[in-house]
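> Got a sequence here, can you build the structure:
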Amino acid sequence: MRLDMTKHCALTVAKTLSIFCVALFLAAPSSARDFRPALIASTQYNYDPANEVDVELVLAVDISQSMDTEEQEVQRAGYVAALTSREFLDAIQVGPIGRVAVTYMEWGGVDEHFIVADWTVIQDANSATRFANTIAEAPLRQVQRTSIASALEKSVQLVQSNQYQGLRKVIDISGDGPNNQGGSVTEMRDRMVATGVTINGLPLMMKSNKNTWQAMLNLDHYYEDCVIGGPGSFAIPVRSQEGFADAIRMKLVMEIAGLHMPEPDPYFQRVAGREPIRCDLFD
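Okay, the predicted model is just below:
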């Protein structure tokens, strides 16, 4: 009798638990019941061969207050000439895919970023001309501060949020002064390089013979020590308006084709032969 009662209680409990579980399942929201299919769908990889490029390149251009109208015009003209040059177009063809994705952003202080020409695939003279014309026709802007740190962070965000799949990801940042807003430039540089990008520099030193602080700072050394980073990174200083277009063209060709200049070369100097720059001098 005692055994039969135990069996009866066990059966009653089992039935009760079964009813309770069914009720929970029916009451659960559809999103919970569909968890496994949704998880599988979210991990599917979407591949579009049209979005595959050799390089994702951000052209990040300084428009801070120290860049006067004439210098901005020279800067714009230099990029337009370089982007439509035969050397640049030939460099694109060197890549295994034969096309690159490029965007042109102007920057100043913290959160002062202006997309002048959005992401565009360049693979021939026509696509390069359309992109360059967008840059040439945009109105000039000028802002007050210089946050290289903020410009680097925004540039990497542009790389991470686009639809392209590049074999290499390059940030090309130009400027005529040190970081003076937005925190430590070296800490930001290191964080951004850790995402897988290469940061190259174009220090503009056209005023170094007139501007005491710029000459004393050695802006090219500052860019080498504090701004550039990642595999194969380099900086090419621009010391005159006349040499601006040539410097940009050389830089773009090296970035697109993944080339390195043979040594010795007058454009390149080894960092090891001088005293390091204090990167936090203006942070």
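> When you work out contacts or count neighbours from here on, use the C-alpha atoms and nothing else.
Will do.
> and the end-to-end length of stretch 86-106?
25 Å (Cα to Cα, to the nearest Å).
> let's see this one next to it:
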Amino acid sequence: MRRWLYGLSCLAAAALWQPALPRAQTAAPPPEEVDVALVLAVDVSYSMDLDELALQRNGYIEAFRSKQLHDAIDKGAIGKIAVTYFEWAGGSFQYIVRPWKVIDGPAAAMAFAEELGEAPTRRGRRTSISGAIDLGVQLLEQSNVTAMRRVIDISGDGANNDGRPVTTARDEAGAKGIAINGLPVMLKQAGYFDIDNLDTYYTDCVITGIGAFVIPIREKSQFVEATKTKLLREIAEAPADATFHKAQSGNIATCLAGERQWRDRMGN
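Next comes the predicted model:
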């Protein structure tokens, strides 16, 4: 009897010490296919006044509400895009307003516009276009979509004056097959940190990739139309004869104009 009880207790102990079987893991869903993965990187540095910030945000809201944009998405090979929207200033000031969202029709585009309209706008000091590009690259690599094209869309009203050189960030993004387009805001030309010909600076120092382009905004009335035009070009398939844009400036000092200006006026 004792031997039987002892054997039974040993069996019970062995059962308790059995290693746990691994739980069945749910496979992650495969990346969703889209025509373009688009990062909208929007300058909210203090050089932009409150009126300009409101006009800038409204430009994107109205663009995503427009039938032209809805039709452009629908005409894509897949009929979907993925988009994220973040605001930036200096290298330590970056805020993701809307994480990645797949837009596959008017309802999703309208919802994205509403989300932008409801989100607060923040402001920060200095201007780090290089930091915005770096975050854009990081977001694209974390997007969990398979995109035929990957694009970072930079809008801003000044030259890079914080973080690493903008050309370094641009070239690293370009080497990964990422295109960068620019929307320079040129409403003020006499501000403390404004530079002449910001559109030329963006062309020479910021944009890169197949079919890359710059659309400057020189009047407040141009915000909505310029933003919509830019998005339509980014969503539409690049033409077959589109060329790869590289920096046009032969003088690297041109692309360090913002850093030099900050040093001369602020002393650091």
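> ok, the closest residue to Lys188 of structure 2 other than its chain neighbours - how many residues close by?
In this structure, Lys188 of structure 2 finds its nearest non-sequential neighbour in Asp194, 7.4 Å apart by Cα to Cα, 6 or more residues apart in numbering. Applying other Cα atoms under 10 Å, we find 17 residues neighbouring Asp194 of structure 2.
> Next: Leu3 of structure 1.
8.
> What does it correspond to in structure 2?
Alignment note (TM-score structural alignment): Leu3 of structure 1 has no counterpart in structure 2.
> next SSE after the helix or strand in which Leu3 of structure 1 is found?
Secondary structure assignment for Leu3 of structure 1, by DSSP states H and E: helix 2-27. Next helix or strand after helix 2-27 of structure 1 toward the C-terminus (DSSP H and E): helix 30-33.
> tell me, that next one lands on which residues of structure 2?
The aligned range for helix 30-33 of structure 1 in structure 2 is empty, by TM-score structural alignment.
> For that helix, could you pull out the residues that count as buried?
Neighbour-count burial for helix 30-33 of structure 1, with 16 or more other Cα atoms under 10 Å as criterion, is recorded at no position.
> How about residues contacting it?
The list of residues contacting helix 30-33 of structure 1 from outside it, by Cα atoms under 8 Å, 6 or more residues apart in numbering, reads Phe25.
> go with 10 Å
25-27, 37-38 (Cα atoms under 10 Å, 6 or more residues apart in numbering).
> Could you provide the residues you listed in CSV, with additional columns for distance to Ala117 of structure 1 and neighbour count?
Shown next, in CSV, are those (distance: Cα to Cα, whole Å; neighbours: other Cα atoms under 10 Å):
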residue, distance to Ala117 of structure 1, neighbour count
Phe25, 52, 12
Leu26, 53, 10
Ala27, 52, 10
Pro37, 40, 10
Ala38, 37, 12
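> Present the residues you listed as a markdown table; the columns should include distance to Val61 of structure 1.
Converted to a markdown table, the contacts of helix 30-33 of structure 1 look like this (distance: Cα to Cα, whole Å):
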| residue | distance to Val61 of structure 1 |
| --- | --- |
| Phe25 | 57 |
| Leu26 | 58 |
| Ala27 | 57 |
| Pro37 | 46 |
| Ala38 | 42 |
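> ranges for the helices of structure 1?
2-27, 30-33, 35-42, 69-83, 86-94, 125-137, 148-161, 185-193, 212-217, 219-222, 244-257 (DSSP state H).
> can you tell which of the ones you listed is closest to Arg278 of structure 1?
Taking Cα to Cα, helix 219-222 is the member of these nearest to Arg278 of structure 1, at 7.9 Å.
> what's the average distance of the closest one to structure 2?
In the superposition against structure 2, helix 219-222 of structure 1 averages 0.2 Å from its aligned positions (mean Cα distance after the TM-score superposition for structure 1).
> Who are the packing partners of that helix?
strand 198-203 (3 or more Cα pairs under 10 Å, 6 or more residues apart in numbering; DSSP states H and E).
> What is the strand it packs on packed up against?
Using 3+ Cα pairs under 10 Å, 6+ apart, strand 198-203 of structure 1 is in contact with strand 52-62, helix 148-161, strand 165-175, helix 185-193, helix 219-222, helix 244-257.
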